[in-house]
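Chemist: Got a predicted model here, sequence first, then my questions.
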Amino acid sequence: MILLRYGPVGAEKPGMLDGNGNLRDLSNHVRDITGAVLDDAQLATLRAIDPENLPLVEGTPRLGPWVGSIGKFMCIGLNYSDNAEESGMPIPKHPILFFKANSAIVGPNDDVVMPRGSTQTDWELELGVVIGKAAKYVDAKDALDHVAGYCIVNDVSERHFQNNLTGQWTKGKSCDTYGPTGPWLVTRDEVPDPQNLSMHLDVNGTRMQTGNTGTMIFSVAEIIEHLSHLFTLHPGDVISTGTPPGVAMGMKPAPVYLKKGDLMELHIDGLGTQRQKVDQDA
């Protein structure tokens, strides 16, 4: 099942894709796609709906962030060994955790707007994991039972803010629009193995990142186990699980960062595609 939100910013409606990829309106069944509808029972109720009986949404409306209210926006750093190598960082012994401000969240095709003074804005294609059932002290073998589904996240990063402004990575990760999510939520029954998903990212039509979730240092299940032993994961929480190699920061002999007018295109097999044009605040 594929769930999404569509419409103008701040007025998005819940939707579902039918078997032919057509957008159907879910407003008569749920008020919004939030953590409250992501547990197994609620998803089973939605899954029982025949999409052909839902109103067809005409045209190509804007797609919003797939969830109406993300709880925690958690990110795992350096979770691909080759990305750690290109970044000049050691392989971590435990998942590296940082948080991204929820105010960074935008739709999958909304513009990414670089803040004033940004000269080192970078791309990061990542698998997003969406919690559907609260997780506390969960073992890895049971961890995926707590997942509602998966999505694409672009963990856009301002490297100067991140590395040179003193403090945590959050400074460079949380600029407005630096958290595109979507285009939709694909429920876990549609993703039999989250550790076997191919992915790629292009900038202006040139392939920059190519990877597969099978090369993660810490699997989705291991990440959930680790985090759930630190604090409770709640329905609607999102974990962005790290990026494969090919980010601008790792380029040799010198990085080539994003600039106004660039176009990013991100794809993960089975999860759809994002497209963001880059702009900059005056």
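Modeler: All right, it came through fine.
Chemist: Could you use CA atoms for every contact and neighbour count after this?
Modeler: Fine.
Chemist: Please give me every residue in contact with residue 33.
Modeler: The contact partners of residue 33, taken as Cα atoms under 8 Å, 6 or more residues apart in numbering, are 3, 4, 5, 14, 66, 67, 68.
Chemist: take the one below as the second:
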Amino acid sequence: MKFVVFGEQRRLGLLDGQRVMDLAQASATYRQTIGLNDAQWDVSLSSLQGLIETGQRGLDFVRESAERLRGTDEPGIWSDASGVRLHAPWPGQRFALVGSNNANHVATAFTNMGTPRTVEEVYETTRRGAPSGFWGMARPVMGTGEQIRIPSRAKGLFDFEGEPGLILGKQGKDIKAAEIADYVWGVTLVIDWSIRDEAWPPKPYSPLMPLKNFDCSKSIGPCIVVGEICPSKIQIETYVNGQRKQSFNTSEMIFSFGEVLEQFSRDLTFVPGDVIAGGTGAGTAIDQTVPNVDGSWPRDLFLKPGDNVEVRAEGIGSLFAEIVA
């Protein structure tokens, strides 16, 4: 199943082929059809977070509603997908992002910056430690088709990172890597918009991560796919102005989603609706840039006003953005 947030009122929908089902309207109609009262179904399907918190019971109810109402022409239940605006399918909880989690991405960056490293070296060295990352604190979280404003402090070094995203559906802490399947609710796509610091090697993370946290610095969507895609086998591609820049698979992650969740959840409770982005692959502006002879960085590969960025994955769809000043 594919869930979206759509329309002016940001309603929760089920994407079914070329149509979108309004789940709040559909659930009310379905309850009336089968004689189910509100006390028997005590969680509204008016929000994404509400659906996630109902767990499997909510998914079963949505599936039954869709099957029963698939052929109905009752007004308000179905809309043409091409005629509705999609918003960020973000539950409103926390956003955790993994850093430096693709050996090809890291090795390419170091090599182009003048300190050659092989993919194998990066993988082995990184595996000796633990997953690292940061919290995405900025709001709003953007959806597909939205404009992303380049921060004034970017100074020509504004970059993109297409990433896989997991939405958690279960509360827990001190979670073991082998238990990851019990905690995954769905998968989606993420773009981590980044300001780059013209220094190499990269400076240590700042606690507030100002290069990663600014208005509109995270995009998510176009939908959340539940029960149809294996998180460890997602092929992701990123295009800038129609030219493919990234092509990588989640199977290439240095640390799996399970290992990441095990590290991040030590003494810290994760809750339904939390999002974990798994890190990006090679092809970003930072890892493809070769410094000039004087050590300065050329700006030609970084994003500029008017650029279009699209992240794609089969089975999930396309997360699109327009870059503006």
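Modeler: Everything's here; your move. From a predicted model like this one, the values you see are computed outputs, not experimental measurements.
Chemist: TM-score, when you put one on top of the other?
Modeler: TM-score for the superposed chains, counting by TM-score structural alignment, normalised by the length of structure 1: 0.89, backed by 274 aligned residues with a Cα RMSD of 2.3 Å.
Chemist: before we move on, back to that, rebuild the contacts of residue 33 of structure 1 as a markdown table, extending it with neighbour count and distance to residue 95 of structure 1.
Modeler: Converted to a markdown table, these look like this (neighbours: other Cα atoms under 10 Å; distance: Cα to Cα, whole Å):
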| residue | neighbour count | distance to residue 95 of structure 1 |
| --- | --- | --- |
| 3 | 24 | 29 |
| 4 | 27 | 29 |
| 5 | 29 | 31 |
| 14 | 24 | 33 |
| 66 | 30 | 25 |
| 67 | 26 | 25 |
| 68 | 20 | 27 |
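Chemist: Map residue 61 of structure 1 across to structure 2 for me.
Modeler: Here residue 61 of structure 1 is matched to residue 84 in structure 2, going by TM-score structural alignment.
Chemist: follow-up on the earlier one: ok, so of the contacts of residue 33 of structure 1, who is nearest residue 186 of structure 1?
Modeler: residue 3 (6.6 Å; Cα to Cα).
Chemist: Name the nearest residue to that closest one, ignoring sequence neighbours.
Modeler: Closest residue to residue 3 of structure 1 in three dimensions, ignoring its sequence neighbours and counting by Cα to Cα, 6 or more residues apart in numbering: residue 16, at 4.6 Å.
Chemist: wait, that neighbour sits on residue 29?
Modeler: No - between residue 16 of structure 1 and residue 29 there is no contact under Cα atoms under 8 Å: 11.1 Å.
Chemist: Neighbour count: these two, which is higher?
Modeler: Higher neighbour count among residue 16 of structure 1 and residue 29: residue 16, with 25 against 13, using other Cα atoms under 10 Å.
Chemist: Would you mind measuring from the alignment partner in structure 2 of residue 45 of structure 1 to residue 28 of structure 2?
Modeler: Using TM-score structural alignment as the criterion, residue 45 of structure 1 maps onto residue 61 of structure 2. With the distance defined as Cα to Cα, to the nearest Å, residue 61 of structure 2 ends up 11 Å from residue 28 of structure 2.
Chemist: Over to residue 323 of structure 2?
Modeler: Looking at residue 323 of structure 2 against residue 28 of structure 2, where the rule is Cα to Cα, the gap reads 40 Å.
Chemist: Which position in structure 2 pairs with residue 194 of structure 1?
Modeler: Looks like residue 194 of structure 1 aligns to residue 231 there (TM-score structural alignment).
Chemist: What number of neighbouring residues does residue 259 of structure 2 come out with?
Modeler: The criterion is other Cα under 10 Å. On that basis, residue 259 of structure 2 has 19 neighbouring residues.
Chemist: Let me fix that, I meant to ask about residue 53 of structure 1.
Modeler: 9.
Chemist: mind listing the strands in the stretch 1-150 of structure 2 by residue range?
Modeler: Under the criterion DSSP state E, counting those that start in this stretch, the stretch 1-150 of structure 2 contains strands at 2-6, 11-16, 19-22, 78-80, 86-87, 95-99, 132-135, 146-149.
Chemist: correction: the stretch 101-250 of structure 1
Modeler: Remark: strands assigned in the stretch 101-250 of structure 1 by DSSP E, counting those that start in this stretch are 105-106, 112-114, 121-122, 125-131, 147-154, 157-158, 179-187, 198-203, 206-212, 238-240.
Chemist: against structure 2, where does the second one fall?
Modeler: Applying TM-score structural alignment, one finds that strand 112-114 of structure 1 aligns to the residue range 148-150 of structure 2.
Chemist: quick revisit: tell me, what's touching residue 16 and residue 29 of structure 1 both at once?
Modeler: Counting by Cα under 8 Å, 6+ apart, residue 16 of structure 1 and residue 29 have no contacts in common.
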